[in-house]
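Mind looking at a prediction? Sequence and model below.
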Amino acid sequence: MLIFILTGALAVSAQAEITLEAYTDEIFGLESVVPETWTEVSPGLYVRSAFENDPTWIAQQAAPVPANTALNALLPQMGLTEAPEPAGEREANGLTWTLYETEVSIPVHASMDLALASFGGRTFLVALNAVPDERDALYEAVFLPAVDALRPWAGPEATDLPYAQEEVQIENGDVTLAGTLTLPPGDGPHPAVVLVSGSGPQDRDESLAPVSSIRPFRLIADALTRNGIAVLRYDDRGTAESTGDYNTATLHDFASDAQAAIDYLMSRDDIDPEQVGILGHSEGGLVAAMLAAGDTDLAFLIALAGPAVGGHELLEVQNRRLMETAGASEEQIEGQLEFLRQAFELVNVQDWGALETLLEDTVRDQIEDLPESQRAVLGDVDAYVEQVLETQMETFRSDWFASFLAYDPVEDWQSVTIPVLAIFGGLDVQVDAEQNVPPLEAALAVAENPDVTIVTIPNANHLFQEAITGGVQEYGMLEPDFTDELLPTIIDWLAERVQVATE
């Protein structure tokens, strides 16, 4: 999930002398330093607030994408249409940083220094936004010390694991997927499962920075392997250590990658080819349905928040639920839904000019509805609108978005006859349980599937954390772990359907 957050912070405290303090960011997986009196207003983003509307902040973040992808994603946020020329390089802590200097106007005119370094399939970022007159002093006192101090942090290493971990590579045409296979003790052959991630570029742990420090697939792999089931998880194509281009991939490309992972498992002597299944989270549930509908060799299917309706329907309810938890009025919600309906029609006919006009009109109307204090934070409104247009149009025009809107999973679910465990979160605002459970039940009934288990965990959100509202804004405030029910439900269900190898 590529989400660098660089703007939108408001001042909250005053700054005198600069004293740096060390810190560890578990969400982005890094260690560095930051001015001790600057305030973290969102993950990895610290503001100074020395005076009213002070634009000075520093961001230190990471994402599982190549450096050029990260830089291109940042350009709209900086109000730029092309990347600035590198200003130099710097070596520190085994990282090679590329340094950039530029001027930005969002939300106000300021100097920005940017440093990018790649390591272990991730790109690390340090960005300093400052008043031009203060840039040189803050560059020396804050920016360079942060660059020199930053180092990757993988979290506390588990010791004495009761299973083996093997780094693997999976070939799928011109794409090489990098992954981790965890194997229970003994020679096997073991039952096994392939984990397929949700939307957005995800690493093998399904890391969700800056949203949360939870790593769902690492938790699932650990739990299942401790219970005798081998688990293969991999970086999405074009993400972390996998090759390929994520940005040009479609839903069907991701299904092809998952099939390659399944084929890889079935080719191994220590894996039982008759006991290989698939577990998909969110969009990964769509991939699971695609593959299970056409592959009777799979032994089982587990869908965590797996959609059972088409993209249009899913996104309408998703937007309503997201806006409700964010406190939007019914008028605002209906306005957004009407925009989506019109936008989807224009995407279907690829009328990009009309779509851009619709998007610009909608964004400007939304800005007009903001209180004056919030409009002031945006700075140059025209520049802000251009930023939004560029980012949103890139998504709307992507091959992935077209494939997502066009795919209706009902037909595939109607062909799935292998054992199915589908788990939903009762507070999930991204894949609504009430919307998706009934059509899933109906589709599997058409399939005459004799082994279907559908569970809704009442207080679980989309990540299956114990939630309060289910809103995305609270993901990072919750414990980075699952509800008590999730893993036992999966483990107990599998125990009744697979034969674990004896040591």
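Done, it's in. This one's a predicted model, so the numbers in the text were calculated from it and none came from an experiment. Numbers count the residues shown, from 1 in each chain.

Going by C-alpha atoms from here, please, whenever you check contacts or count neighbours.
Will do.

got the buried residues for the longest helix along the chain?
In the chain, ranked by residue count with DSSP state H as the criterion, the top helix is helix 330-349. Neighbour-count burial for helix 330-349, counted by 16 or more other C-alpha atoms under 10 Å, picks out 333, 336-337, 340, 343-344, 346-347.

Structure two is appended below for comparative analysis:
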Amino acid sequence: MMLSLLLAATLAAAPPAATELKAGPADALAGTLLKPVGKSRAAMIIIPGSGPTDRDGNSPAGIKAAPYRKLAEALAERGVATVRIDKRGMFGSAAAGNPNEATFSAYDADTRAWVESARKATGQRCVWVAGHSEGGLVAMRAANAPDVCGAVLLTTPGEKLGDTIRKQLRANPALAPYLPPAERALGELEAGRKVSIDGILPALGQSLFNPAVQGFMIELLAQDPSKLAAAIKRPLLIVQGGHDVQVGLANGDVLKKAAPRASYALFPAMNHVLSDAPAERAANLATYAEADRPLTAGLADRVAAFVTGAK
């Protein structure tokens, strides 16, 4: 009897098992499926943000906070299955193509493939799409697609990217001498024209205006988050962090205004990597490398309640 009780307790305490999941043509897209112990109450895809961000939310650029993994684990404890993915051409999805040649149309197709794969793997009638930062644009584009329940936007831009870039460039006094050529280049990309990086500060030319990704930048600059949000007919949750130094509070306000029927959740101390952090910029950014910093309290509860229907 004692052995049976101990075995039952051990099984009850067993953590959810993570498994590799594939999607797309030739199964070239890879992600991690995390299902709760017992029956899943909902299923959700977590779409990464910009740049070389992996399925856990980490990046070779020094981000080690693993926000997507932490969110997935917390949601599993609340009965929600998740699939967190590697973007095409990166990490486990390297075989899906050159990441520098990615387009929003390609991301749309990838999201549809992930929805089908996740739906089959979890047995759910429909799947939620959650996008973090730039990934929120991809989620909004997919929100009305067949077999999608709705969308969750995690610290997603509300204003057009060009406006955000200008604000960030002008906010840095050290960049003042280099602004004219940078802003001219930005205007050209917004007009749909590729530019030479000659005469642009090398640090900006090789990152913001990198010729290898200018095709995607042109597409990205053309996205209007407020119009995307306004067009969503399915349930929508907008999540905003009060201490997000990358996607500030005004972005959540823009999205709320565009989609007044959406649910909105503000976590006053949350930063861009979904953890509570100081408001001061340098201290805030330092938390991006803190692997042990916990997920913002209440975030997983709010997301789980929304996707399982208790809005």
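It's in. No experiment lies behind these values; they were computed from the predicted model shown.

And the TM-score between them?
With the length set by TM-score structural alignment, normalised by the length of the second structure, the two chains reach a TM-score of 0.83; 293 aligned residues with a C-alpha RMSD of 2.7 Å.

which residue sits closest to T19 of the second structure in space, ignoring its chain neighbours?
Nearest residue to T19 of the second structure, sequence neighbours excluded (C-alpha to C-alpha, 6 or more residues apart in numbering): L33, at 5.2 Å.

The one you found pairs with which position in the first structure?
Matched by TM-score structural alignment, L33 of the second structure corresponds to L181 in the first structure.

same question, V273 of the second structure
Using TM-score structural alignment, the partner of V273 of the second structure in the first structure is L463.

Next, count neighbours for its match.
For L463 of the first structure, the count of nearby residues is 27 (other C-alpha atoms under 10 Å).

How about the one 5 residues further on?
Summarising burial for I468 of the first structure: neighbours were counted as other C-alpha under 10 Å, giving 13.

for it, what are its contacts?
For I468 of the first structure, the contact set (C-alpha atoms under 8 Å, 6 or more residues apart in numbering) comprises 427, 459.

What separation is there between it and G88 of the first structure?
Taking C-alpha to C-alpha, to the nearest Å as the measure, I468 of the first structure falls 47 Å from G88 of the first structure.

nearest residue to the counterpart of A113 of the second structure in the first structure other than its sequence neighbours?
Using TM-score structural alignment, the partner of A113 of the second structure in the first structure is A260. Nearest residue to A260 of the first structure in three dimensions, chain neighbours excluded: N172, at 5.9 Å (C-alpha to C-alpha, 6+ apart).

just P225 of the second structure next, same as before
Sequence neighbours aside, G158 is the residue nearest to P225 of the second structure in space, at 5.2 Å (criterion: C-alpha to C-alpha, 6+ apart).

Return the residue of the first structure aligned against R88 of the second structure.
With TM-score structural alignment defining the correspondence, R88 of the second structure maps onto R237 in the first structure.

if I've got this straight, that match is in a helix?
No - assigned with DSSP: H, G, I helix; E, B strand; the rest coil, R237 of the first structure falls outside any helix and is coil.

Now name the helix or strand holding the residue nearest to L337 of the first structure when sequence neighbours are not counted.
Residue nearest to L337 of the first structure in three dimensions, not counting chain neighbours: E316, with 6.2 Å by C-alpha to C-alpha, 6+ apart. Counting by DSSP states H and E, the element that carries E316 of the first structure is helix 311-325.

how about the strands of the stretch 301-450 of the first structure, start to end?
Ranges of strands in the stretch 301-450 of the first structure, per DSSP state E, counting those that start in this stretch, are 301-304, 420-425.

In the second structure, point out the residues matching the first one.
Strand 301-304 of the first structure corresponds to residues 151-154 of the second structure when matched by TM-score structural alignment.

mean shift between that stretch and the first structure?
By mean C-alpha distance after the TM-score superposition for the first structure, the fitted stretch 151-154 of the second structure averages 0.9 Å away from its aligned residues in the first structure.

which residues touch that stretch?
By C-alpha under 8 Å, 6+ apart, the residues outside stretch 151-154 of the second structure that reach it are 128-133, 136, 139-140, 143, 234-240, 303.
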